[in-house]
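Trainee: fold the following, please.
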Amino acid sequence: MMRKIIYTVTILLISISCNKTVKNEASDSIKSKYENSKKEETGKTLPSADYSSLLVNYECDMTAAEIAKVFDIPETDVSVPEYQRAGRCAFVIKGFGQNTLGDETVIQWFLENVGKAQVKKEIQNYLKDQANNKSVLGMGIEMSETGDSYVAKIPMSGRAVIMNENYDSWLLLSYSQKGMYKSRTEAQHAALGEKTMALANYLLKKHKK
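Mentor: This is a model prediction of the structure:
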């Protein structure tokens, strides 16, 4: 009788152990598939056109007439600064406020080399914050009109940033903080933000190959 009881208990323990092992293996399998799926998802890179002339070897190729068209202002309100820094594109535009010296607003853009990993991380952070409604002070990100890049907007610092995870650099477009132009109104600053986003999309379309 005792042997029968011991035998029954042994069989029961083996059965429990086997079931636990199967469950653990199944759980591990599901976890592994989930983790692999997440890795594949975060590892994906958005297919892109060739933007080498914009995000690798950019040389200022914009005219006052083009800026006037994009900003929807008279061409007479756009001029080129007397001094142009190497590697930058800059234009002076009237009607959006002056600094304490009486100088008109300057809009400029240039490349910043940060590496593909940082570009991708920044895009993901913007998208995550936006999805979770954590964007602050009007910050956000939009898919470009070309459908293969992103344009981030940072109103507080007066910036927009073209980002494409296939490239090591992003293109930073600056219209400066509102405080730098004492006579600039909130409405003018908001309008500049929208026009700078339009400029970002214009540049992407112009350089898309």
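
Trainee: only C-alpha atoms for contact and neighbour calcs from this point on.
Mentor: Will do.

Trainee: what's the local residue count around V136?
Mentor: Using other CA atoms under 10 Å, V136 has 11 other residues around it.

Trainee: and what of A198?
Mentor: Burial of A198 is recorded as 16 neighbouring residues (other CA under 10 Å).

Trainee: that one touches V70, doesn't it?
Mentor: Yes: contact status for A198 versus V70: in contact at 6.8 Å, counting by CA atoms under 8 Å.

Trainee: how about V78, what does it touch?
Mentor: When contacts are counted by CA atoms under 8 Å, 6 or more residues apart in numbering, V78 is found next to A64, A65, I67, A68, F91, V92, I93, K94.

Trainee: for it, which non-adjacent residue is closest in space?
Mentor: In this structure, V78 finds its nearest non-sequential neighbour in I93, 4.7 Å apart by CA to CA, 6 or more residues apart in numbering.

Trainee: does the one you found sit in a helix, a strand or a coil?
Mentor: The three-state label given to I93 by DSSP: H, G, I helix; E, B strand; the rest coil is strand.

Trainee: what do you get for K128?
Mentor: Applying three-state DSSP: K128 is helix.

Trainee: which stretch of helix or strand covers A152?
Mentor: A152 belongs to strand 150-154 when assigned by DSSP states H and E.

Trainee: another one to check against the first:
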Amino acid sequence: MKKTITLVLFSLLFACGENNQKKHDADNGKTKSKATETATTLPSSDYSSLLLNYECDMTAAEVAKVFNIPESDVIPIETNMPNRCDFEIKGFGQNAAGGTAMRWGMAPFSKADSKKEIQSRLKDKENNESIFGMDIELSETGDCYITITPHIGGVDILNENYDGAFYFKYSQPAIYKRTAEQHAALTEKTIALANYLLKKHKR
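Mentor: The predicted structure is shown next:
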């Protein structure tokens, strides 16, 4: 009887200790997770040529390679706008001109605004509160964030270390009679282009 009582008491003490340890581990896990989600300032490589001094450095052949489409489906569009690329991309819906007019380039954006936008997007993603498919992901270079705003046809590169951002615009699907599948595909191609340019300009 005495052995049974001792065994029961030992089991209870062990269970309490185990539960406390699990709670401690869980709390530590939550703390680490929260710290990871809120610590958005990342050490950064030099992206000055992209985020501050961009001049269009993409050819139709290069764009076609990134998009994995025929070069004949990429047509340069002449523009007088500085610090920007303009191309007509075929195969993702069309307007009167025959394809999707895409443009990308740098834009002034303060470090504080970048930080605010990144934190807001990360919080929405953490809470599963994405609106209209808006999203954010870490770039393949690991030191920038890529924000996706598909309902207006936009992707942006943000870096809190720069007073500048980089944008990609491919417009709303209705403008180009674009199907949902075509729009999703073009969004993914644009994200790939963002990662490509980051790698190309990383110093």
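
Trainee: that older thread, the residue nearest to V78 of structure 1 maps to what in structure 2?
Mentor: Taking TM-score structural alignment, I93 of structure 1 has I89 as its aligned residue in structure 2.

Trainee: that match: neighbouring residues, count only.
Mentor: By other CA under 10 Å, the residues close to I89 of structure 2 number 26.

Trainee: tell me who's in contact with it.
Mentor: Taking CA under 8 Å, 6+ apart, we find I89 of structure 2 in contact with D73, V74, I75, G99, T100, A101, M102.

Trainee: any figure for the gap between the nearest residue to K182 of structure 1 once chain neighbours are set aside and T105 of structure 1?
Mentor: For K182 of structure 1, ignoring the flanking residues on the chain, the nearest one in space by CA to CA, 6+ apart is N99 at 5.4 Å. Using CA to CA, to the nearest Å, N99 of structure 1 is found at 8 Å from T105 of structure 1.

Trainee: again with E112 of structure 1
Mentor: For E112 of structure 1, the distance to T105 of structure 1 - CA to CA - is 22 Å.

Trainee: more neighbours: the two, which one.
Mentor: The neighbour comparison of E112 of structure 1 against T105 (other CA under 10 Å) goes to T105, with 21 against 14.

Trainee: do I have it right that the more buried one meets F96?
Mentor: Yes: T105 of structure 1 lies in contact with F96 (CA under 8 Å); the separation is 6.1 Å.

Trainee: from D143 of structure 2, how far off is the aligned partner of E112 of structure 1 in structure 2?
Mentor: Mapped onto structure 2 by TM-score structural alignment, E112 of structure 1 lines up with A107. Separation of A107 of structure 2 from D143 of structure 2 (CA to CA) stands at 19 Å.

Trainee: and N53 of structure 2, by the same measure?
Mentor: The spacing between N53 of structure 2 and D143 of structure 2, counted by CA to CA, is 19 Å.

Trainee: of these two, who's got more company?
Mentor: A count of neighbours by other CA under 10 Å puts D143 above the other of N53 of structure 2 and D143, at 18 against 14.

Trainee: where does that one land in three-state SS?
Mentor: Classification of D143 of structure 2 using three-state DSSP returns coil.

Trainee: correct me, but it touches S45?
Mentor: Yes: between D143 of structure 2 and S45 there is a contact under CA under 8 Å: 7.2 Å.

Trainee: and C60 of structure 1, what does it touch?
Mentor: Contacts of C60 of structure 1 (CA under 8 Å, 6+ apart): G87, R88, C89.

Trainee: what's near enough to touch the second one?
Mentor: Right, the one you point to is R88 of structure 1. Taking CA under 8 Å, 6+ apart, we find R88 of structure 1 in contact with E59, C60, Q108, W109, F110, L111.

Trainee: can you give me the strands for structure 1?
Mentor: Assigned by DSSP state E, structure 1 shows strands spanning 78-79, 88-98, 104-113, 140-143, 150-154, 159-163, 169-174.

Trainee: now do the buried residues in the third one.
Mentor: Applying a neighbour-count criterion of 16 or more other CA atoms under 10 Å, the buried positions in strand 104-113 of structure 1 are E104, T105, V106, I107, Q108, W109, F110, L111.

Trainee: ok, stretch 169-183 of structure 1 next?
Mentor: S169, W170, L171, L172, L173, S174, Y175, S176, Q177, K178, Y181, S183.

Trainee: export these to CSV and append columns for distance to S17 of structure 1.
Mentor: Listed next are those as CSV, based on distance: CA to CA, whole Å:
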residue, distance to S17 of structure 1
S169, 55
W170, 56
L171, 59
L172, 60
L173, 63
S174, 65
Y175, 67
S176, 67
Q177, 66
K178, 68
Y181, 74
S183, 77
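
Trainee: closest to R159 of structure 1 among those residues?
Mentor: Of all the buried residues of stretch 169-183 of structure 1, R159 of structure 1 sits closest to S174, with 4.5 Å by CA to CA.

Trainee: just checking, the closest one touches P155?
Mentor: No: contact criterion CA under 8 Å: S174 of structure 1 and P155 do not qualify, at 9.9 Å.
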